[in-house]
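[1] Using only what follows, build the 3D model:
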Amino acid sequence: MITILGKAGSINVRKVLWTCAELALPFEREDWGSGFRPTEDPEFLALNPNALVPVIRDGDFVLWESNTIIRYLANRYGDAAFYPLDPQARAGVDQWLDWQATNLNNSWSYAFMALARHSPAHTDAQQIAASVANWEKHMRILEQRLQQAGSYVCGAQFTLADIAIGLSVQRWFATPLAHPDLPALNAYYARLSEREGFMLFGRNGMP
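    Next comes the predicted model:
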């Protein structure tokens, strides 16, 4: 039984939850993070000194960092279609996982905190506008990729990369801002929404 430590609303926890759903892995989840048990608690810090969710326990094995966790789960419990064994195909999946965790996440963080979370620390109009523009730039990169690749980020097959990318796409559509017409991205979002795991943990049951 996998134990997932982290609140269900965290985008990084949702990566792990959705991965477990795709792999039909049973799990237990403990609420940790803002509004729940504090991650500065010594019990949590003993598992992850960074005081960040998610953390998993798989028996006696403990692991943190969301993309590392989902790679581990795919390696241990998945198949070659979900996370390819071929070095070049796997590198393609890893490329988009890393792009989501770095370039894409950094583009939307300020705008999301301002427009969706209404954070009092994110009210600078120029920074909001710059973040929105940067976010749109990266979504256009994804649009171009989907036009080239087809159904999913790495081609015709749903892979681990679509979990990380799909959650960021959900955040894009859920944030109140002007969304340009990106037909491949729209079709991709609709395609992901046919997956039970995405509806449960990507869109959290929301239409």
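[2] from here on, contacts and neighbour counts on C-alpha atoms
    Noted.
[3] Quick check: the residue nearest in space to the middle of the chain vs Asn12, distance?
    Relative to the mean C-alpha position of the chain, the nearest C-alpha, by C-alpha atoms, centre = their mean, is the one of Ala164, at 3.4 Å. Taking C-alpha to C-alpha, to the nearest Å as the criterion, Ala164 is separated from Asn12 by 8 Å.
[4] Grab the nearest non-local neighbour of Gly33.
    Nearest residue to Gly33 in three dimensions, chain neighbours excluded: Thr39, at 5.6 Å (C-alpha to C-alpha, 6 or more residues apart in numbering).
[5] Could you check the helix or strand containing the residue nearest to the centre of the chain and say which residues are buried?
    For Ala164, the element it lies in under DSSP states H and E is helix 160-174. When burial is assessed from 16 or more other C-alpha atoms under 10 Å, helix 160-174 yields the following buried residues: 160-172.
[6] repeat for stretch 145-164
    For stretch 145-164, the buried set under the neighbour-count rule, 16+ other C-alpha under 10 Å, comprises 145-146, 151-154, 158-164.
[7] And stretch 183-192, by the same measure?
    Neighbour-count burial for stretch 183-192 flags 184-185, 188-189, 192 (criterion: 16+ other C-alpha under 10 Å).
[8] among these, which two are most distant?
    Ala184 and Leu192 (12.2 Å; C-alpha to C-alpha).
[9] Roughly how far does the residue nearest to the centre of the chain sit from Pro49?
    Ala164 sits at a distance of 23 Å from Pro49 (criterion: C-alpha to C-alpha).
[10] before we go on, could you also do this sequence so I can check it against the first one:
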Amino acid sequence: MAQASGVGSGTCRRSHRVVLRRPRGTYTAAVAPQLLEGVVELKANGMAMARKANKPTMSVEIYGMEISGNVIPPVLFAMDKKCGKFVRKDMMKGELKTQEFLKINPWGQMPAMQDGKFCLAEGNAILRYLANKYCPSAYGGSDLKSKAMIDWALDWANTNFMKQYAGIWYPTVGFGSPPEDQKAVNDACTENLNKFAKLFLATTKFVGGDSPSIADYKCAVLFWYLDFPAIRQQRAGFELPERIKAYVKDFMDTCESKDFLSGGSGFMASKATN
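    Okay, the predicted model is just below:
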């Protein structure tokens, strides 16, 4: 006799929904409550298993240095969502070029991430992965338009905005020479940030809504790094627009793991005294 599809055949697994077929006649008063109790218990166990399966774990490790504007965003996000931790790798000591690290990121750059046996690099890619796995709402959920706007802001930060950021932050901390015309770079940065505010923050506190998305973890951190005395008064002479300052404050007020930023704060303070 052919075996019924989906009942122990091993070829077609149906859902775990329990269907109780009522035989002819009626249940006795003693049997019906017992059957109902069994169904309720099965449903409760299934819901508990689903919650356990989706519960974040600390299996994720993110490697880099705590002063890097590319490392900080995914680390903050992982810490806030209780799904990962920071593992320091000192670029100055060659720890990004060891054979062990090159197995994680063959380019020997930071940040890099390891989740079990899965390895990933590039800050934006790590942010997207973590959000998709642990907190989809921070990446627009199922709303394609919200997701696209978040992607737009993430990519804008790494391309359009990076030229001005590099012309202000990097020379301040000694990672390059100042631009020939610092004022022109500062003015271009101000204009760019005002466009960002008009596009992404006109009606909401954050990119795509009233709670932080992964784009806010990226953008707010970069903007935060441009608002230190070493940049404002002593070196580049750049000042964040007021709307962007308010945006950074709003983000920091919601960020549970902002204590991690003490490394970056100390680094910038050291540049202000030199």
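[11] Any idea what the TM-score is?
    The TM-score (TM-score structural alignment, normalised by the length of the first structure) is 0.85; 202 aligned residues with a C-alpha RMSD of 2.4 Å.
[12] Can you give me every residue that contacts the residue mapped onto the residue nearest to the centre of the first structure from the second structure?
    For Ala164 of the first structure, the aligned position in the second structure is occupied by Lys218, per TM-score structural alignment. Residues in contact with Lys218 of the second structure (C-alpha atoms under 8 Å, 6 or more residues apart in numbering) are 70, 73-74, 124, 154, 157.
[13] out of these, which are inside helices?
    73-74, 124, 154, 157 (DSSP state H).
[14] From Ile128 of the first structure, how far off is the residue nearest to the centre of the first structure?
    With the distance defined as C-alpha to C-alpha, Ala164 of the first structure ends up 23 Å from Ile128 of the first structure.
[15] Equivalent analysis for Leu63 of the first structure, please.
    With C-alpha to C-alpha as the criterion, Leu63 of the first structure and Ile128 of the first structure are 34 Å apart.
[16] Neighbour count for those two, which is higher?
    More neighbours surround Ile128 than the other of Leu63 of the first structure and Ile128, with 20 against 16 (other C-alpha atoms under 10 Å).
[17] Could you double-check that that one lies in contact with Ala111?
    Yes. In this structure, Ile128 of the first structure is within contact of Ala111 by C-alpha atoms under 8 Å, at 5.0 Å.
[18] which residues do those two both contact?
    Common neighbours of Ile128 of the first structure and Ala111, counting by C-alpha under 8 Å, 6+ apart, are His122.
[19] Identify the spatial nearest neighbour of Leu76 of the second structure, chain neighbours not counted.
    Residue nearest to Leu76 of the second structure in three dimensions, not counting chain neighbours: Ser257, with 6.0 Å by C-alpha to C-alpha, 6+ apart.
[20] Verify the stated contact: the one you found with Ala78.
    No. Under the criterion of C-alpha under 8 Å, Ser257 of the second structure is not in contact with Ala78, lying 9.3 Å apart.
[21] Which one of those two is surrounded by more residues?
    Counting neighbours by other C-alpha under 10 Å for Ser257 of the second structure and for Ala78 shows that Ala78 has the greater number, 26 against 16.
[22] re the thing from before, what's the match for the residue nearest to Gly33 of the first structure in the second structure?
    When the two structures are superposed using TM-score structural alignment, Thr39 of the first structure falls opposite Leu96 in the second structure.
[23] Next up, the contacts around its match.
    89-90, 102, 108-110.
[24] any idea whether it is helix, strand or coil?
    On the three-state scheme (DSSP: H, G, I helix; E, B strand; the rest coil), Leu96 of the second structure is labelled coil.
[25] So it versus Tyr129 of the second structure, what's the distance?
    With distances defined as C-alpha to C-alpha, the gap from Leu96 of the second structure to Tyr129 of the second structure amounts to 22 Å.
[26] for Asn45 of the second structure, same thing?
    In this structure, Asn45 of the second structure and Tyr129 of the second structure are 29 Å apart, going by C-alpha to C-alpha.
[27] neighbour count winner among those two?
    Neighbours per residue (other C-alpha under 10 Å) separate Asn45 of the second structure from Tyr129, with Tyr129 holding more: 16 against 12.
[28] quick one: which helix or strand includes that one?
    Tyr129 of the second structure is located in helix 123-134, with elements delineated by DSSP H and E.
[29] all helices of the second structure, in order?
    Using DSSP H, the helices of the second structure run over residues 31-54, 72-80, 99-102, 123-134, 144-158, 162-173, 182-200, 214-224, 229, 242-254, 262-272.
[30] Compare those and give me the one nearest Val60 of the second structure.
    Between Val60 of the second structure and the helices of the second structure, the shortest separation by C-alpha to C-alpha is 7.9 Å, and it involves helix 72-80.
[31] In the first structure, which residue range corresponds to that closest one?
    Correspondence between helix 72-80 of the second structure and the first structure is established over residues 14-22, with TM-score structural alignment as the criterion.
[32] got the contact list for the matching stretch?
    Contacts of stretch 14-22 of the first structure with the rest of the structure, by C-alpha under 8 Å, 6+ apart, involve 4, 8, 26-27, 54, 66-67, 69-70, 73-74, 160, 163-164, 167, 197-198, 200-202.
[33] Near the corresponding residue of the first structure for Asp143 of the second structure, how many other residues are there?
    In the first structure, the residue equivalent to Asp143 of the second structure is Asp86, according to TM-score structural alignment. The number of residues packed around Asp86 of the first structure, counting by other C-alpha under 10 Å, is 9.
[34] Perfect, I'm done here.
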